[in-house]
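1. sharing a model that was predicted from the sequence below.
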Amino acid sequence: MSVASRSAFEPVVIPPVELAGDLLTPPYPKGLVIFAHGSGSSRFSPRNREAAEGLVAAGMAALLFDLLTEAEARDRARVFDIDLLTRRLVQAVDWAGGRPDLRALPIGLFGASTGAAAALRAAAERPEAVSAVVSRGGRPDLAGAALERVRAPTLLIVGGDDEPVLVWNHDAARRIAGPVETAVIPGATHLFEEPGALQAVIRMAVAWFDKRLQGSG
């Protein structure tokens, strides 16, 4: 029986705004990766869920949750409110830190699109809690001045044909204070829909988190 097939699935609610989430936990997890989806998406993002399955198979727990309530998600201004998305992600980090079965696990943040900006800002706000960050087709430029306070090792994964996002990622990499690498997937566009592109993203993310999240479980 595979690790993935033995993992636990638990619907959760993250207070105080009561954000719905799904927690996937393998036996003896070495770390926890919290996902921050992009604009117009949710915890049901098929790309994030595929990535979560890859992380769980590698021995890491994964938390997918909605950064916005249903009412908020219908407001386009909220969808692009990086300050609000950051507060919600910090809320999830703090929630994990207060839960007995998760508090010992180092935390990684996996952001996509606008969620990547929120992940980087959250890493800057919780430097003691966040051990690593991965951005998938992200907008790290939207993190603004917080980039200069990010100490967590950061991997920026971007498609080679995803202009101008590619330029924004290279520019952001020069501003991030901590260790940073930019991985460009040739021929890939923003959603990594090309054959093998998303699988390459997942392999890179799993390797990045596997090296940097070493829990006590």
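-> In hand now; what should we look at? Residues are numbered from 1 along each chain as shown.
2. please make it C-alpha for all contacts and neighbour counts, starting now.
-> Noted.
3. which residues in the chain form strands?
-> 8-14, 19-25, 32-36, 61-65, 107-112, 130-136, 154-159, 180-185 (DSSP state E).
4. make JSON lines from those strands and add mean neighbour count and distance to Leu147 to it.
-> Below are the strands of the chain laid out as JSON lines (neighbours: other CA atoms under 10 Å; distance: least, CA to CA, whole Å):
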{"stretch": "strand 8-14", "mean neighbour count": "15", "distance to Leu147": "26"}
{"stretch": "strand 19-25", "mean neighbour count": "20", "distance to Leu147": "26"}
{"stretch": "strand 32-36", "mean neighbour count": "29", "distance to Leu147": "17"}
{"stretch": "strand 61-65", "mean neighbour count": "27", "distance to Leu147": "24"}
{"stretch": "strand 107-112", "mean neighbour count": "29", "distance to Leu147": "14"}
{"stretch": "strand 130-136", "mean neighbour count": "28", "distance to Leu147": "12"}
{"stretch": "strand 154-159", "mean neighbour count": "25", "distance to Leu147": "11"}
{"stretch": "strand 180-185", "mean neighbour count": "18", "distance to Leu147": "11"}
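5. put this next to the first one:
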Amino acid sequence: MASESVLLPVRTPIGEAGLDGDLAVPEGASGIVLFAHGSGSSRLSPRNQAVARALRNRGLGTLLLDLLTAAEEEVDAQTAEMRFDVAMLGDRLMTAVDWLGRQPLTADLPIGLFGASTGAAGALLAAAGRPAEVRAVVSRGGRPDLASEALSLVQAPTLLIVGGRDEPVIAMNAEAARELRAPHHLEIVEGATHLFEEPGALDRVAELAGDWFTRHLGGAR
């Protein structure tokens, strides 16, 4: 198990003011995982922070990034319109992927994307747009169906994790899986609801994601 690495506040050149994030890269990291939050969440999401800690303990770097500016978050809190603008989320994630490729700490690391809720659709759009850079994708309780026509263009191996009691989202993920041409797997966490709040459910998500990224992020870019 790797020792806990230091979180470095960063600002990526996305949008007019840039977007804030927390970057952590353990010594000897085998890859870097960019988190795509959704449904009004942010880099402070306790669920994604817990998964990120588990990934770092397995020797993977993480970048938890706000995908909306403070002003956009205020608008989204009233209208919920921006969290469903998956094209914008995908574009911003592609810019973040490009940014990681220019940073000394991460330039040589293969990149994975971890998307939750609508962030999963943005992650898949980014994977389709950056096929050479994105090596793996994991979706937690995601809406990959919102990536629609981009699904067949994704080349990165993709893991779709859904709670066993989250029936509408299971159907949406099954629909999206039929469109994927890349290697993929739909994993149902029995007894879990949409937010994986049940005892042990989020630990299972972290274990599944860690296994997937460890398997597919081997080797330098």
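-> Noted; the coordinates are in hand. Model, not experiment: these values are computed from the prediction.
6. after superposition, what is the TM-score?
-> Superposed pair, TM-score by TM-score structural alignment, normalised by the length of the first structure: 0.96. Supporting alignment: 215 aligned residues with a CA RMSD of 1.2 Å.
7. check which helix or strand covers the residue sitting furthest away from the middle of the second structure.
-> Computed with CA atoms, centre = their mean, the residue of the second structure farthest from its C-alpha average is Gln78, at 24.5 Å. Assigning secondary structure by DSSP states H and E places Gln78 of the second structure in helix 70-79.
8. rewinding a little: separation between the residue farthest from the centre of the second structure and Pro199 of the second structure?
-> 32 Å (CA to CA, to the nearest Å).
9. can you check Arg53 of the second structure too?
-> When Arg53 of the second structure is compared with Pro199 of the second structure (using CA to CA), they lie 18 Å apart.
10. list the helices and strands the helix holding Gln78 of the second structure packs on?
-> Judged by 3 or more CA pairs under 8 Å, 6 or more residues apart in numbering; DSSP states H and E, helix 70-79 of the second structure is in contact with no other helix or strand.
11. contacts for it, please.
-> Under the criterion CA atoms under 8 Å, 6 or more residues apart in numbering, residues Gly40, Met82, Arg83 lie in contact with helix 70-79 of the second structure.
12. ok, back up a step: turn the strands of the first structure into a markdown table, including distance to Leu85 of the first structure.
-> Output for those, formatted as a markdown table (distance: least, CA to CA, whole Å):
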| stretch | distance to Leu85 of the first structure |
| --- | --- |
| strand 8-14 | 14 |
| strand 19-25 | 12 |
| strand 32-36 | 8 |
| strand 61-65 | 12 |
| strand 107-112 | 11 |
| strand 130-136 | 15 |
| strand 154-159 | 19 |
| strand 180-185 | 22 |
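13. which residue is nearest the middle of the first structure?
-> Nearest to the geometric centre of the first structure sits Phe110, at 1.4 Å (CA atoms, centre = their mean).
14. can you tell me which residues contact that one?
-> Contacts of Phe110 of the first structure by CA under 8 Å, 6+ apart are Val33, Ile34, Phe35, Ala36, Ala116, Ala119, Val133, Val134, Ser135, Arg136.
15. distance check, Ile170 of the second structure against Thr193 of the second structure.
-> Going from Ile170 of the second structure to Thr193 of the second structure by CA to CA gives 11 Å.
16. what do you get for Gly31 of the second structure?
-> 29 Å.
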